[in-house]
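In: Just need the structure, nothing else, for what follows:
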Amino acid sequence: MKETVVLYPSPGIGHLVSMVELGKRLLLLLNDTSFSITILISHAPYNTGATNPYIRRVSSTHPSISFHHLPPVSIPPLHSLSSPHQEALAFRFLRFNNTHLRQALLSISQSSPIRALIFDFFCAVSLEAIPDLHFPTYFFFTSGVSVLAFFLHLPTVHRLTSASFKDLKDTPLHFPGLPPIPASEMPLPMLDRSDEAYDGFLYIAQSMTKVNGIIVNSFEELEPQAKEAISAGACVPDGPTPPIYCIGPLIASDGQGEGEGEGRRNGGGADECLWWLDSQPSQSVVFLSFGSMGLFSEAQLIEIAVGLEKSGVRFLWVVRSPPSSDKSRRFIAPPDPDLESLLPRGFMERTRERGKVVKSWAPQVAILKHESVGGFVSHCGWNSVLESVCGGVPMVAWPLYAEQRMNKVFMVEEMKVALPMDEDDNGFVSSAEVERRVRELMELEQGKVVRERTLAMQDAALAAFRDGGSSYATLTHLAQLWN
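Out: Alright, predicted model coming up:
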């Protein structure tokens, strides 16, 4: 009877891609034809990126990975949601999904003994559905070790203060193993402790010690201080710390990366990007892309365009339509942009010799591995950070949502693989700042220093998965625990 490891990602293409790559890595490592991966797919009532094309491609190329689609669930209407953050909606949805999750696990176990259940950390509420199902359970943490250290210590911080992070403003907060982080840089949904989304994240943090271990998509050499602090028990001073397994970097192996599927409707856009890069000099192009959920206002898009034009730097820029002003559509993917109406008049013509603008999507992993790309302006999503490190491409950190503001602090101050993009008090970035940072990254000494550090981390990332490397050894040990 074929055994299986069940993976349960939270809705969202970035989380799904990481889970699939974990499944591929396990299959490659175990090399066991009596073993399979089952991935549970839930159908959320909000924009998660276009997952269906990706699922079809994985199904056709990896027969030992199967996808089990959970039935749709009904949740309260969006207008009843008190929080403006999609994370609050996700937490509600995942709780309503628990009945279907339990039924799926019981059904799967009748034909395939379950070696382990690995679920996305967003799915912490799933523990409530399986108290009597006796197989090993693990969190899969799709961000880095540094963010994990923050979450493990969050219940302690919550207990010791009654203030919201937003009220602490720029007060530096101290977490074991991390550089000081201004309170204003906490994830946006967590700034107000009365917000429903804050409650959801606190619940996750409190649940993290209740599993057999936490699997992290990172490697020890990238975040050694955070890893040491967690392993020493400093982040959970009043309780046990579960084992931490750094098994990354897991990045999309098919060259797609964050935003997969979103731009497939653009036909030959992927080939067009790579053909254009083929004609550019080595390390001369700065790539700008902001993930499957990264949206800018029209005014901000204009500032980016002006800054790029003034910089004189070659660029490849992925542009998405601005977010809708209709609140009822806040969790719905926007249509492809009308570039001529969004960008400054004549911009496309004036920059066509040294720049390329593409709509909605580009093959990010393949681009970051291309010889012509010398820099990346990124939203600091963790998948993008790992993809850039693995490509040896230094970054400008421009965070937009989720934990990205914290990632920026770690990338600039701890990992030293990025320069910061500075914004005003309203979160707006001027064209002068865009011009300055792009030129620093691509032409000046600041960029050279960050590039050398990124190349060193690229070597460490490659070494981590070689036989005897840190991630290879960790994943091997983890798999042995399930035999």
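In: hey, let's count contacts and neighbours off CA atoms from now on
Out: Will do.
In: List the buried residues in the lengthiest helix in the chain.
Out: Using DSSP state H to define each element, the chain has its longest helix at helix 445-464. For helix 445-464, burial by neighbour count (16 or more other Cα atoms under 10 Å) applies to 447, 450-455, 457-458, 460-461, 463-464.
In: Now the second one, please; I'll put the structures next to each other:
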Amino acid sequence: MEIHGVLVASPGMGHAVPILELGKRLLSHHGFNRVTVFPVTDDVPRSKSLIGKTLTEEDPNFVIRFIQLDVSGQDLTGSLLTKLAEMMRMAIPQIRSAVMELEPKPSVFVVDLLGTEALAVAKELEIAKKHVLVTTSAWFLALTVYMASLDKGTLFKHLSSYGALLIPGCTPVKFDRVQDPSGYVRELAESQRIGLEVVTADGVFVNTCHSLEPVTIRSFLDHKNLGLVMNGVPVYPVGPLVRPAEPDLKHEVLDWLDLQPKGSVVYVSFGSGGALTAEQTMELAYGLELTGFRFVWVVRPPAEHDPSASMFDKGTNQTEPIDFLPYGFLDRTKDIGLVVKTWAPQEEILAHEATGGFVSHCGWNSVLESIVNGVPMVAWPLYSEQKMNAWLVSEELKIAARVDAGNGVVKKEEIVEMVKRVMDEEEGREMRENVKELKKKTAEEAVKNLSTPQAAYFTQY
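Out: This next block holds a predicted model:
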């Protein structure tokens, strides 16, 4: 029987990259004959440009078709979660039409966590198997499905009274603004809806592995803990799903890194969506300068009120002047630093032997890319589940130093301290050893994932 899989990705590279990597794996290792990927986006040229950098080879059986959204005039206010959930809701009719046109008819449907409403399309079209890919941690999946198991009153009581949600079998999740949960009722409502829809799938795949989250994964396998919340829906850790670095890629950053000593450079990037305020950008610049360490910094224009502003900023490009940095900064640091506008080849930078540390917003893709390349981090979360990820890498895995952004602007003195904790040979020794051990373990698990039970799961009808 020919197996045709359809995979749908929510807007943003953090969702598209794992979906694309899963699609390539299904085609190369799991017996699929054809895979069609539908990335949802409001900016096809930008998405094409970024996604083109994630695919290293062409295959006629691996097809990418973009779902173009027109969001002009739409109310996309609120948090990033509510914006992306609304965009995926708008895309449902186009997803339905696109899937109906496919030949041969797909037998497997996979959507990421923010697109769970599209599971109804798979059911309507009588697609045999429907799945969810969680593009972030198992801990975040645990939070999502457990929140959905509680009524709104109980959830608000937990958040207001305890400031945390005590999830069965895994680490509690602490919340900001807990004294007034009504201030983010839309976000909670979307999260609960997603959690309820997850357990209507035939299976859930998570971009993680046992080495990273053993306790949480065990809780999902335990019918008395999170296994009970999942209503019998199996959860499979299938990570890390990250794009491998291209060994022969040509880029000015890589040429510059070739000239630097091994492990001497700190890489600074806040992902494809992250944005800092003008004041914070200045503090970061002064902090990097004061550390004395070599650095590569991917910069974007400041945004004052939305830390995820770059995700929807179509005006940002590599030709804009960098007039928001301190006066003379580029001249003073020209011998030790390289400032790159908008985008840089992150996977290749992290894989380069000159890179010794990573100042990161802790998006899950960036966390995994840092781990698979054995690079310790300065954890600097900005929005969404990034604070959970930052806690995981700093407190549990102990591969990162975490900045304290609770008081607003992170001052240059703390930036210096955090970078030195990671980059200094003695202070950063434990983090480097821990991340190298994780690199080895995750590599071993990735090989195992190519032949474990989920490989046959798709073909059992």
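In: just to revisit the earlier point, the longest helix of structure 1 against structure 2, how far on average?
Out: With mean Cα distance after the TM-score superposition for structure 1, helix 445-464 of structure 1 departs from structure 2 by a mean of 1.1 Å once superposed.
In: Quick one: list the elements packing against that helix.
Out: Identification of packing neighbours for helix 445-464 of structure 1 by 3 or more Cα pairs under 8 Å, 6 or more residues apart in numbering; DSSP states H and E yields helix 382-391, strand 418-420, helix 431-443, helix 470-480.
In: nearest to Gln283 of structure 1, of those?
Out: helix 431-443 (8.3 Å; Cα to Cα).
In: In structure 2, what stretch matches that closest one?
Out: Aligned using TM-score structural alignment, helix 431-443 of structure 1 spans residues 412-424 in structure 2.
In: now the end-to-end length of stretch 377-396 of structure 1.
Out: 5 Å (Cα to Cα, to the nearest Å).
In: which residue numbers in structure 2 go with that stretch?
Out: With TM-score structural alignment as the criterion, stretch 377-396 of structure 1 aligns to 359-378.
In: now that stretch, how far from the centre of its chain.
Out: How far stretch 359-378 of structure 2 lies from its chain's middle: 10 Å, per Cα atoms, centre = their mean, to the nearest Å.
In: ditto for stretch 334-350 of structure 1
Out: 28 Å.
In: related to what we said a few turns ago, the helices and strands packed on helix 445-464 of structure 1 into CSV, with extra columns for mean neighbour count and distance to Trp317 of structure 1?
Out: Shown next, in CSV, are these (neighbours: other Cα atoms under 10 Å; distance: least, Cα to Cα, whole Å):
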stretch, mean neighbour count, distance to Trp317 of structure 1
helix 382-391, 25, 15
strand 418-420, 25, 18
helix 431-443, 21, 13
helix 470-480, 18, 33
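In: Tabulate the ones you listed (a markdown table), appending distance to Ser10 of structure 1.
Out: Shown next, in a markdown table, are these (distance: least, Cα to Cα, whole Å):
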| stretch | distance to Ser10 of structure 1 |
| --- | --- |
| helix 382-391 | 15 |
| strand 418-420 | 28 |
| helix 431-443 | 34 |
| helix 470-480 | 22 |
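In: Out of the ones you listed, which is closest to Ile215 of structure 1?
Out: So among those, helix 470-480 is nearest, using Cα to Cα, at 9.1 Å.
In: how deep is Glu298 of structure 1 tucked in, by neighbour count?
Out: Glu298 of structure 1: 15 surrounding residues under other Cα atoms under 10 Å.
In: ok, it touching Leu342?
Out: Yes - between Glu298 of structure 1 and Leu342 there is a contact under Cα atoms under 8 Å: 6.3 Å.
In: Skipping adjacent residues, who's closest to the aligned partner of Phe67 of structure 1 in structure 2 in space?
Out: Alignment note (TM-score structural alignment): Phe67 of structure 1 maps to Ile64 of structure 2. Closest residue in space to Ile64 of structure 2, ignoring its immediate chain neighbours: Val37 at 4.8 Å, by Cα to Cα, 6 or more residues apart in numbering.
In: Tell me where the stretch 151-300 of structure 1 has helices.
Out: Secondary structure of the stretch 151-300 of structure 1 (DSSP state H, counting those that start in this stretch): helices at 165-168, 196-207, 224-231, 269-278, 298-311.
In: circling back to that earlier point, of all the helices and strands packed on helix 445-464 of structure 1, which lies closest to Arg159 of structure 1?
Out: The minimum distance between Arg159 of structure 1 and these falls on helix 382-391, with 28.2 Å, by Cα to Cα.
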